[in-house]
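Trainee: I'd like to go over a predicted model; first the sequence, then the structure.
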Amino acid sequence: MLSSKTQYACLALMQLTREYDSGQPVRACRIAEQHGIPQTFLVQIMHELKRAGLVSSTRGANGGYQLRTAPQELSLAELVELFEPLDTPEACAAAESPLAPVVLELCCELQQTLRERLASTTLADLVERACLPSAPMWYI
């Protein structure tokens, strides 16, 4: 349902969420490597996120990206609508059909449910659901 671009942006922001408390910027190359994202594509995505005010960047050897907002306050709706505007369906493919209004109504209901779900889910929620430890665990 979500484009690769949106999914990659979500993964990148989840990584920034995991490292939010450190206060240190995260390099794009590290995010790309850890999550299998093409680095040139990730850099483009990060620039879009920066223009939208979701992340800030620091240049230099110790530079990288950081969230501008606490992960508990950043909903997935903000992210998804940046890359995939959730427009309300305006017409049904078979508009001439007397049954078309029911299909259109269903489409509108689905869009509303999606909007509500995205608005009620934060980056912090996603990271919590992932249950990934911050450091690698070694089992013997």
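Mentor: Okay, I see it.
Trainee: From here on, just use CA atoms for contacts and neighbour counts.
Mentor: OK.
Trainee: residues touching A119, list them.
Mentor: 75-78 (CA atoms under 8 Å, 6 or more residues apart in numbering).
Trainee: then this one, side by side with the first:
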Amino acid sequence: MKVSAKADYAVRAAAELAAAQPTGALVRAEKIATAQGIPQRFLENILSDLRHAGLVQSQRGAEGGHRLNRPAEEVSVADIIRAVDGPLAAVRGERPESVTYDGPAEPLQRVWIAVRKNLRDVVEQVTLADLATGALPEGVNALADDPEAWTTR
């Protein structure tokens, strides 16, 4: 599984918006770009994708900026990834349930479906509020604490 640069930047930008949510303040794109080291032009495209997905509101003008459209507790990392990259798992650009194989490779479809399920189990339970507060769900911490998770095989 690879996380695109766009998805990584989008989650980081959304975490910045989540951190500002309790104050209700609008956050300017320049501030997000600087805080997270995201190229501003790229960030503008990401914010547009998040706006089209209904996850972010924007306000123009001198007092303008961006804010989350829903409480951070209701927005998962999966929601952000889907908004900018589409489905969480794809095989040759198709959903795993759409691909078929013949012969000894026939069970491979089930492998891809299992991979997607495990990915969902993590990114659907982590919310932007979790990121903003630094309090990840216990199950995610347990997975990350496993030394095998840190190997690059």
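Mentor: Structure received. Computed from a predicted structure; not experimentally measured.
Trainee: conserved subset of the contacts of A119 of the first structure in the second structure?
Mentor: Counting by both residues aligned by TM-score structural alignment, their matches' CA atoms under 8 Å, the members of the contacts of A119 of the first structure that carry over to the second structure are 75-78.
Trainee: average distance between the one helix or strand A32 of the first structure maps to and the second structure?
Mentor: Using DSSP states H and E, A32 of the first structure sits in helix 28-35. Compared with the second structure after the fit, helix 28-35 of the first structure shows a mean deviation of 0.7 Å (mean CA distance after the TM-score superposition for the first structure).
Trainee: What lies in contact with that helix?
Mentor: 11-12, 15, 37-39, 42-43, 64-65.
Trainee: Buried residues of it, list them for me.
Mentor: 28, 31-32 (16 or more other CA atoms under 10 Å).
Trainee: That one aligns to what range in the second structure?
Mentor: Counting by TM-score structural alignment, helix 28-35 of the first structure falls onto residues 29-36 of the second structure.
Trainee: thinking again about what came up before, just the kept ones among the contacts of A119 of the first structure now: which is nearest E48 of the first structure?
Mentor: Using CA to CA, E78 comes nearest to E48 of the first structure of these, at 12.6 Å.
Trainee: Tell me how many other residues crowd L42 of the first structure.
Mentor: 19 (other CA atoms under 10 Å).
Trainee: correction: A144 of the second structure
Mentor: A144 of the second structure: 12 neighbours (other CA under 10 Å).
Trainee: Now stretch 49-65 of the second structure: buried residues?
Mentor: So for stretch 49-65 of the second structure, counting by 16+ other CA under 10 Å, buried means 49-51, 55-58, 65.
Trainee: As a markdown table, these with secondary structure would be great.
Mentor: Shown next, in a markdown table, are these (DSSP: H, G, I helix; E, B strand; the rest coil):
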| residue | secondary structure |
| --- | --- |
| D49 | helix |
| L50 | helix |
| R51 | helix |
| L55 | coil |
| V56 | strand |
| Q57 | strand |
| S58 | strand |
| G65 | strand |
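Trainee: Against G63 of the first structure, how distant is C10 of the first structure?
Mentor: Separation of C10 of the first structure from G63 of the first structure (CA to CA, to the nearest Å): 20 Å.
Trainee: From the contacts of A119 of the first structure, list just the buried residues.
Mentor: 75-77.
Trainee: Relative to A100 of the first structure, which of those residues is nearest.
Mentor: Distances from A100 of the first structure to these, taken by CA to CA, are shortest for A77, at 28.3 Å.
Trainee: In this structure the closest one contacts L118, no?
Mentor: Yes - contact criterion CA atoms under 8 Å: A77 of the first structure and L118 qualify, at 4.6 Å.
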